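Trainee: Fold the following, please.
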Amino acid sequence: MRLASLAAGLALVASSIAPAQTPPPREDKLERVVIVMRHGVRSAMSSPVELGRYSRRAFPRFKVPAGHLTANGATLVTMLGGWYAAQYRQLGLLGASDCAVYYWANHTQRTEATATALAAGLTPGCAAPIHQSAAAPDPLFEAPQTPLAPLDAPRMLAAISARVDGDLAAWDARQTPDRDRFEALMLQCRRIPCSTTERTRVQRRLGDTPITMRIDATGKPDLTSPSLQVAGIAESLVMAYADGLAFPGWSGIDAATIGKALTVHGAGIDLRTRTPEVGRQTSSYLAMRLLATLQRGAGATALADPIGDAEKIVVVSGHDGTVTMLAGLLGLDWALRDYGAGEAAPGGGLVFELWRRGATGKSIVRVRYVAQGLDQMRYRIPLSAQTPPEIVAIPVPGCGDPCPLPRFTRYVLDQV
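Mentor: Model prediction:
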């Protein structure tokens, strides 16, 4: 398919599924934005040999070390940064050559490189230092160092257990149809579920994974099950597709099929990272500093240090858990066409916008989730008003969209 035709098709599909978003009144003024994002497309964390034990065909090979941002990943994030720049110039937040963006990244190659790549698109020509904590681990990203909610593994595990009524095996059994769909893609089965014969054609099967729910030797919650085993394999599949890698001998490798196969992965993410107690222990510090950043200059008393130095946009470059655990803490939900519900897409992020009402002068908060679609990444479709990334408006629970800043403040404080 020619790229122009594909781009037009993507725009048509996006317009048909995007939720209705009421544009802000023209007299409203956008004052600040905080973007909490996942790093861009990275290489698999496991080797192709290890991943290939679960698939009938050889798994694609990346060209960079395990867990590193790929060259295409950097290009895609830069494209996204360019879209943000155009968007916020149009909304009057940024000037034509505005450098008022602050970048903060976790201490990993992929998060640092993602921040650098985003800056190349969002603030081209600007000196854009990537800020980090003086010591690792950074409490914005690492739970054991979070001052507001020190890790309490038994309490966290109890909260996860309560969501499955203490029966992880029963939860796993409910995921069977979606797990079968994922397995059928990996094993290239003709029917769903795969036959016994087809399942014996690989070295390892998802069903071989034991079901456990315990505290591990490091003192952290540890959950395993056939459905949860999908996580690392699914992430590697998504990254390989988004990176534009070839899948020799594979059939059914397209965005729609992968999106359907990711349903079971989304369920696992929801259980492991979006349980509110998990978010409270891992993301309270980030939530408080995010809130303080939005409150700066809005006449509110902040209870934590803001991120940055009064820049118009603050970017926090982290991991999938950075996004999903913060979302779990704040009860923020979204669904994209190409991913499991609530999944953090490569380069995608939660976007918090602070607006001032022109009629009343009062501050309001709008929350969005923004991410490139799988085909937008695989084919490096330029982002524009005609082919935008996927954007989901997210109402704040009990407050809506938009949410007055005082109510948003009370809501955040109630969750942490």
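Trainee: from here on, contacts and neighbour counts on C-alpha atoms
Mentor: Will do.
Trainee: Contacts only, for the most centrally placed residue in the chain.
Mentor: By Cα atoms, centre = their mean, the chain has its centre lying nearest to residue 344, at 2.0 Å. Contact analysis of residue 344 by Cα atoms under 8 Å, 6 or more residues apart in numbering lists 38, 320-321, 323-324.
Trainee: any idea how far residue 22 is from it?
Mentor: 24 Å (Cα to Cα, to the nearest Å).
Trainee: One more: residue 214?
Mentor: Residue 214 is 46 Å from residue 22, by Cα to Cα.
Trainee: These two - which one has more neighbours?
Mentor: residue 214 (16 against 9; other Cα atoms under 10 Å).
Trainee: Just say helix, strand or coil for that one.
Mentor: strand (DSSP: H, G, I helix; E, B strand; the rest coil).
Trainee: The structure of the following sequence is requested for comparison with the preceding one:
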Amino acid sequence: MATLPISGRPLARAASRWLVLIAMILPVFPAQADMPLQLERVVLLYRHGVRTPLPGEIQLDEVSGKPWPTWRQAPSELTPHGAAGARLMGQYDRQRLAAAGLFSVHGCPTPSQLSFWANTDQRTIASAQALAQGFAPGCPIQVGHLPQGSEDPLFHPMEAGATAWNAHDAVTSILASTGEPDALTEPHADALQFMMTVMGCDQRHHPDWCEPSHWHGTLAAPTSSERMTLSGPIATTSGTAESILMAYAEGFPNRAVGWGRIKPGQLESLSQLHALLFDLYARPDYMAERTASVLSHRILGVLQDEQAPRLNVFVGSDNNIVALASVLHLHFKMPSYAQDDPPIGGALGIELWREPGGSQRYVRVFYQAQSLPQLRALSHSPPATVSLLPPACVSNKNGLCRFADILPLLQRAEARAR
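Mentor: Predicted coordinates:
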């Protein structure tokens, strides 16, 4: 596997700074609380780091013709800045898990102790490689993946034919649970209005899509198609807003981020528009259970296999994270992002804990992510970490959930896999 160049001396200095910061902010591990517990395994589902815009992602242009910022890399690729952010997250994971006693602070873990598996896009493979380099600098850690550009059923089960689904059934189910797309956008008219301001809508430049009377959308499955078709403001603003967020996280000058019309505190409004797409394509039960079907099967295998690696890292995309969170009936809100919008380069995690000498197992579900300002500055301060308790769980005095409580949720999604 190709590796990205990394400097050992700066990393050593950074590691010591992070270790001090982690010691200051980390919550008490359950093993240190009233009931002694032992951390056995960890699953991290990461979203890739900062990338260039995807083909077709930008659906709106600045109304007066001002150009979008120019990226140096090809479309859809992880940037060097994105790789640096991922290395910081890998470094944080190493120090945090070392503090929990799962790994040593330094040195190369054995191949049996950890596993990295990425989706087949360049951005996910390169993100996994950067995470591995941050976790164990200079160590020969292999990142597993299928051939680049192929459909990995772990991340794309519907496209790979690994789960049965039908576009018409999907639309019927989604509309039954969410209503028409307008029902999702109506509570966020302020975010749409802000987006129009960012795009330059004014009295002189005012195409139809600038006007609220045109903010109507539909979700359908044409008779001749096996795909769903979405029209309206969610379709046009979600990817457009995400491209602006990526430019901010990449570190473009303020004048190039939304043409200088955005203050950092307003980024959450754009994040809200990006998140609305998942309320249709990833969060409804029909979509969530199918999107997370093969992944749920793999996670169950890891959590139930006594010989599984201590750390299991999967690197995919935002829809994978939203689908798994939905399977667990979880919502999340991370700093600088809107509700249920997966942060760039962040991870949904599951830890497995056990009473020493006992058979009862517990899990802690959490989200960890750098804020957009942290990612923009490549800050060495630790990311935010938020513990999430699935509604099916009755937490113990350590704030953990019995593994048996989330088992049926993962099994329900797993059953959708062929």
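Trainee: Quick TM-score on the pair, please.
Mentor: The TM-score (TM-score structural alignment, normalised by the length of structure 1) is 0.82; 377 aligned residues with a Cα RMSD of 3.0 Å.
Trainee: Need the counterpart of the residue nearest to the centre of structure 1 in structure 2.
Mentor: Matched by TM-score structural alignment, residue 344 of structure 1 corresponds to residue 342 in structure 2.
Trainee: Equivalent analysis for residue 232 of structure 1, please.
Mentor: That one, residue 232 of structure 1, aligns with residue 239 by TM-score structural alignment.
Trainee: State whether that match and residue 57 are indeed in contact, as I suppose.
Mentor: Yes - taking Cα atoms under 8 Å as the definition, residue 239 of structure 2 is a contact partner of residue 57 at 4.8 Å.
Trainee: secondary structure class for the residue with the largest distance to the centre of structure 1?
Mentor: Relative to the C-alpha centroid of structure 1, counting by Cα atoms, centre = their mean, residue 197 is the outermost residue, at 36.6 Å. The local conformation at residue 197 of structure 1, judged by three-state DSSP, is helix.
Trainee: which residue sits closest to residue 218 of structure 2 in space, ignoring its chain neighbours?
Mentor: residue 231 (5.3 Å; Cα to Cα, 6 or more residues apart in numbering).
Trainee: For that neighbour, list the residues it contacts.
Mentor: 217-219 are the contacts of residue 231 of structure 2 under Cα under 8 Å, 6+ apart.
Trainee: can you give me how far stretch 47-54 of structure 2 is from the chain middle?
Mentor: 11 Å (Cα atoms, centre = their mean, to the nearest Å).
Trainee: so that stretch aligns onto which residues of structure 1?
Mentor: Counting by TM-score structural alignment, stretch 47-54 of structure 2 corresponds to 38-45 in structure 1.
Trainee: Any buried residues in that stretch, and which?
Mentor: For stretch 38-45 of structure 1, a neighbour-count test (16 or more other Cα atoms under 10 Å) marks 38-44 as buried.
Trainee: now for residue 117 of structure 2: what does it line up with in structure 1?
Mentor: By TM-score structural alignment, residue 117 of structure 2 lines up with residue 104.
Trainee: In three-state terms, label that match for me.
Mentor: With three-state DSSP as the criterion, residue 104 of structure 1 reads strand.
Trainee: and after the helix or strand containing the match of residue 232 of structure 1, which helix or strand comes next?
Mentor: Here residue 239 of structure 2 is covered by helix 233-250, with elements defined by DSSP states H and E. Downstream of helix 233-250 of structure 2, the next assigned helix or strand under DSSP H and E is helix 267-276.
Trainee: still on that earlier bit, have a look at residue 239 and residue 57 of structure 2 and say which one is more surrounded.
Mentor: Neighbours were counted for residue 239 of structure 2 and for residue 57 using other Cα under 10 Å; residue 239 has more, 23 against 17.
Trainee: how close does that one get to residue 59 of structure 2?
Mentor: 7 Å.
Trainee: Also residue 85 of structure 2?
Mentor: Where residue 59 of structure 2 is concerned, residue 85 of structure 2 sits at a distance of 27 Å (Cα to Cα).
Trainee: These two: which has the busier surroundings?
Mentor: More crowded of residue 85 of structure 2 and residue 59, by other Cα under 10 Å: residue 85, with 31 against 13.
Trainee: Is that one in contact with residue 48, as I believe?
Mentor: No - between residue 85 of structure 2 and residue 48 there is no contact, the gap being 10.0 Å when judged by Cα under 8 Å.
Trainee: any common contacting residues for the two?
Mentor: residue 345.
Trainee: Which stretches in structure 1 count as strands?
Mentor: Along structure 1, counting by DSSP state E, strands occupy 29-38, 101-105, 130-131, 212-215, 221-224, 313-318, 349-356, 363-371, 390-394, 403-404.
Trainee: buried stuff in the fifth one?
Mentor: Read it as strand 221-224 of structure 1. Applying 16+ other Cα under 10 Å to strand 221-224 of structure 1 flags 221, 223-224 as buried.
Trainee: likewise the first one?
Mentor: Of the residues in strand 29-38 of structure 1, those buried by neighbour count under the rule 16+ other Cα under 10 Å are 29-38.
Trainee: Tell me which other helices or strands it touches.
Mentor: helix 276-295, strand 313-318, helix 320-330, strand 349-356 (3 or more Cα pairs under 8 Å, 6 or more residues apart in numbering; DSSP states H and E).
Trainee: highest average neighbour count across the ones you listed?
Mentor: Greatest average neighbour count among these goes to strand 313-318 (a mean of 26), per mean count of other Cα atoms under 10 Å.
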